[in-house]
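Asks: predicted structure and sequence below. I'll ask about it afterward.
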Amino acid sequence: MAYIMAQSQIPSIQWFPGHMAKTRRLMKDSLRLVDVVVELIDARIPRASRNPELHAIIGNKPHLVLLNKADSADERVTAEWCAYFKKKGIVAIPTDCRSGKGLSQFTGAVEETLRELTERRRKKGMQGSPIRMMIVGIPNVGKSSLINRLCGTRRAKVEDRPGVTRGKQWVSLQNGMELLDMPGVLWPKFEDQAVAEHLAFVGSIKDDVLDIELLAVRLLELLARDYPQQLCERYKLEPGSLEGADGYTLLEAVGRKRGMLMPGGVVNTERAAIMLLDEFRGGVMGKVSLERP
């Protein structure tokens, strides 16, 4: 089945507020205070949601990966990503921090990652020292939800929009571990605009710097290519209607099915785009992964 992809791409997306530059410096300065870095990434876009500067920043510091929002991702693809990280010697766990799914493995994963450090401390008689970890991730990836789950209480403010956590916070856990939460941080320039698109799809870039309709058009093209059945079922589209359709035609079809019409029967595509992105970000469109290893 062939699809006509949009010829025009999302205009170049660059978004690096001043507080993010400050966070990067803060992260570097705080590394000496922690034993391990816990990196949250979005299971739907594991490549795009990894800060490419992180490896250079943390150096040889032990770290593990949580593939968050896994309940909204394609399980088969997530398993491929876990195998990918394992080959690189990194423990990776699929999680859903809002529901707590997968977090029962968290403590064990931290202990496995720090096995050598723990043994050195044991030999020095320091086995009572608390394990300190830094929580890092891009905006809107679920850091606050993770901390609240691990603490068993709402210790961190949770909102489904980027830029809520502003300063570093130390949080003590019942198992004796301590967490250092960091504000979400992107990187200064997106060399690959496909990365910027994927981040925009999941809400990690503020919508007010984006062309919402063009973003929805691009998302529809990807869904029509990779998850046509889910797209048709969600918006009651005929499978044959996807054949040869470009993203804007699909956006009009979705808006028409949802009754988003203006005078004269014209589809309100802006309203349809906002609805589409909200539903995708909320996970109600089914299990979708936009990237593979």
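Replies: Received, thanks.

Asks: going by C-alpha atoms from here, please, whenever you check contacts or count neighbours.
Replies: Noted.

Asks: what ranges do the helices span in the stretch 1-150 of the chain?
Replies: Assigned by DSSP state H, counting those that start in this stretch, the helices in the stretch 1-150 of the chain fall at 18-30, 54-58, 75-87, 106-113, 115-123, 143-151.

Asks: among the ones you listed, which is nearest L180?
Replies: Among these, the nearest to L180 by C-alpha to C-alpha is helix 18-30 (8.8 Å).

Asks: for that closest one, packing partners?
Replies: helix 54-58 (3 or more C-alpha pairs under 8 Å, 6 or more residues apart in numbering; DSSP states H and E).

Asks: can you spell out which helices and strands pack onto the helix it packs on?
Replies: In this structure, helix 54-58 makes packing contacts with helix 18-30, judged by 3+ C-alpha pairs under 8 Å, 6+ apart.

Asks: list the buried ones in the helix it packs on?
Replies: Buried residues in helix 18-30, defined by neighbour count with 16 or more other C-alpha atoms under 10 Å: 20, 23-24, 27.

Asks: another structure for you, compare them:
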Amino acid sequence: MAIQWFPGHMTSARKKAEETMEFTDIVIEVLDARIPEASHNPMIEDLRLFRQRPSLKILNKADLADPAATQDWLNHFNRQEGIKAVALSCKKPGDANKIPGLCRALTPHRGTHLKPLRMLIMGIPNVGKSTLMNALLNRRIAKVGDEPAVTKSQQRFELSPQLSITDTPGLMWPKIKYESDGYMLAASHAIGRNAVIDEEVAEFLAAILLERYPALLNARYKTDVSNMDAVDLLEAVAKRRGYLLKGGEFDMEKTAMAFLVDYRSGTLGRISLETPASRADMIERIAIAMAEPVTNDNENPEQAVK
């Protein structure tokens, strides 16, 4: 199932961001540290490159991500021209306070009374932009919620006479190129539940965790997962927690939601769903599959290489 989610207000939000970019000195792009590339909106890159603006990439929720994978992503991004990447948790005020200094380093010609530094925060829904704004301003000015697309309009604030910052609504792009990106975004709660089927997202997540983090699953669910597939794991969770329907069948909807919450909250442990290497491998496999004849015209190239 291809996951797409593009609420109506995002069209106007993109247009407004394009207009604001002209009067911006640096783009602060907030990413989810567990899925840094999947949570990167290519439209943001297009807008900033058109205006030739540098980018501070914040790998937020780093406290939930696998530290080794996060370091690989930092190395990957920091090799790119005009980009500085840092990993932090916007819930920690000390982390947020580092951001103005990092922006000044990327824009040494700005940040004076005559030329104030104008920062623009961008990112997809539910990656922590509003939490970051509240931490930077040391007061609650941005609404924070567990559902994506809470912020609906731009807000501009003065941090000092030399610094201003503009917050923007979470911005998705109209068509997600890779199916796995859609599932990773849904698993990490960047896509509204009305666009996904929780059981399918949970199965996708379970398959990744069985491959990469079996020890965390063993510890959390107190069961040997070594010979399980995704469905087996979810059924084991349902059985252990007593998630049953009338007649004794497993309540897979409730199980899927509980499993996703365990991942999203960090209860399972520090997890990353992609690394630079795994992403490069995924893209290569899809390219090979698309170059080969496909027997079923309706088959998704990405499904064919899983």
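Replies: Ah, there it is. Note that the structure is a prediction, hence the values are computed from the model and not measured.

Asks: export the helices of the stretch 1-150 of the first structure to CSV and tack on distance to D208 of the first structure?
Replies: Below are the helices of the stretch 1-150 of the first structure laid out as CSV (distance: least, C-alpha to C-alpha, whole Å):
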stretch, distance to D208 of the first structure
helix 18-30, 17
helix 54-58, 27
helix 75-87, 30
helix 106-113, 35
helix 115-123, 45
helix 143-151, 23
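
Asks: pick the most deeply packed of these.
Replies: Comparing the helices of the stretch 1-150 of the first structure by mean neighbour count (mean count of other C-alpha atoms under 10 Å), helix 143-151 ranks first with a mean of 22.

Asks: relative to the second structure, which residues correspond to that helix?
Replies: Per the alignment by TM-score structural alignment, helix 143-151 of the first structure matches residues 129-137 in the second structure.

Asks: next: stretch 212-225 of the first structure.
Replies: By TM-score structural alignment, stretch 212-225 of the first structure lines up with residues 198-211 in the second structure.

Asks: what does that stretch contact?
Replies: Stretch 198-211 of the second structure is contacted from outside by 183-184, 186-187, 217, 225-226, 228-231, 233-234, 252-253, 256-257, 259-260, 273, using C-alpha atoms under 8 Å, 6 or more residues apart in numbering.

Asks: cool, stretch 216-233 of the second structure as well?
Replies: Against stretch 216-233 of the second structure from outside (C-alpha under 8 Å, 6+ apart): 203-204, 206-207, 209-210, 214, 236-237, 240, 268-269.

Asks: max pairwise distance over the residues you listed: which two?
Replies: Every pair of those checked by C-alpha to C-alpha; the farthest is F204 and R240, at 20.5 Å.

Asks: the two: who's more crowded?
Replies: For F204 of the second structure versus R240, neighbours defined as other C-alpha atoms under 10 Å are more numerous around F204 (17 against 12).

Asks: name the residues of the host helix or strand of the more buried one that are buried.
Replies: If you go by DSSP states H and E, F204 of the second structure is part of helix 198-212. Neighbour-count burial for helix 198-212 of the second structure, with 16+ other C-alpha under 10 Å as criterion, is recorded at 198-207, 209-210.

Asks: wait, P293 of the first structure sits on A79?
Replies: No: counting by C-alpha atoms under 8 Å, P293 of the first structure sits too far from A79 to count as a contact (10.2 Å).

Asks: re the thing from before, nearest to I93 of the first structure, of the helices of the stretch 1-150 of the first structure?
Replies: Judging the helices of the stretch 1-150 of the first structure by C-alpha to C-alpha, what sits closest to I93 of the first structure is helix 75-87, at 7.0 Å.

Asks: with the second structure superposed, average distance for the closest one?
Replies: Comparison of helix 75-87 of the first structure with the second structure after fitting gives an average deviation of 0.9 Å (mean C-alpha distance after the TM-score superposition for the first structure).

Asks: not counting that helix itself, show me its contacts.
Replies: So helix 75-87 of the first structure is contacted by 43-44, 46, 67, 70, 91-94, 287, 289, 292-293 (C-alpha under 8 Å, 6+ apart).

Asks: closest one to G264 of the first structure among the helices of the stretch 1-150 of the first structure?
Replies: Closest among the helices of the stretch 1-150 of the first structure, using C-alpha to C-alpha: helix 75-87, at 43.4 Å.

Asks: against the second structure, where does the closest one fall?
Replies: Counting by TM-score structural alignment, helix 75-87 of the first structure sits on residues 67-79 of the second structure.

Asks: so what corresponds to V266 of the first structure in the second structure?
Replies: In the second structure, V266 of the first structure lands on E249 (TM-score structural alignment).

Asks: would you mind finding the match for M20 of the first structure in the second structure?
Replies: Aligned partner of M20 of the first structure by TM-score structural alignment: M10.

Asks: next, the buried residues of stretch 226-237 of the first structure.
Replies: Neighbour counts over stretch 226-237 of the first structure (16+ other C-alpha under 10 Å) mark 227-228, 230-232, 235, 237 as buried.

Asks: ok, so of those, who is nearest L180 of the first structure?
Replies: Distance to L180 of the first structure across those (C-alpha to C-alpha) is lowest for Y227, with 38.1 Å.

Asks: my read is that the closest one contacts S289, right?
Replies: No: if you go by C-alpha under 8 Å, Y227 of the first structure and S289 don't touch, sitting 9.2 Å apart.

Asks: can you pull out the helices in the stretch 201-306 of the second structure?
Replies: So, for the stretch 201-306 of the second structure - with DSSP H, counting those that start in this stretch - the helices run 214-221, 230-241, 252-265, 276-291, 301-304.

Asks: quick one: which of these is nearest K175 of the second structure?
Replies: Once the helices of the stretch 201-306 of the second structure are compared by C-alpha to C-alpha, helix 301-304 is nearest, at 15.0 Å.

Asks: gap between L64 of the first structure and T269 of the first structure?
Replies: Between L64 of the first structure and T269 of the first structure the computed distance is 41 Å (C-alpha to C-alpha, to the nearest Å).

Asks: under the alignment, what does S55 of the second structure map to in the first structure?
Replies: Under the alignment (TM-score structural alignment), S55 of the second structure pairs with H63 in the first structure.
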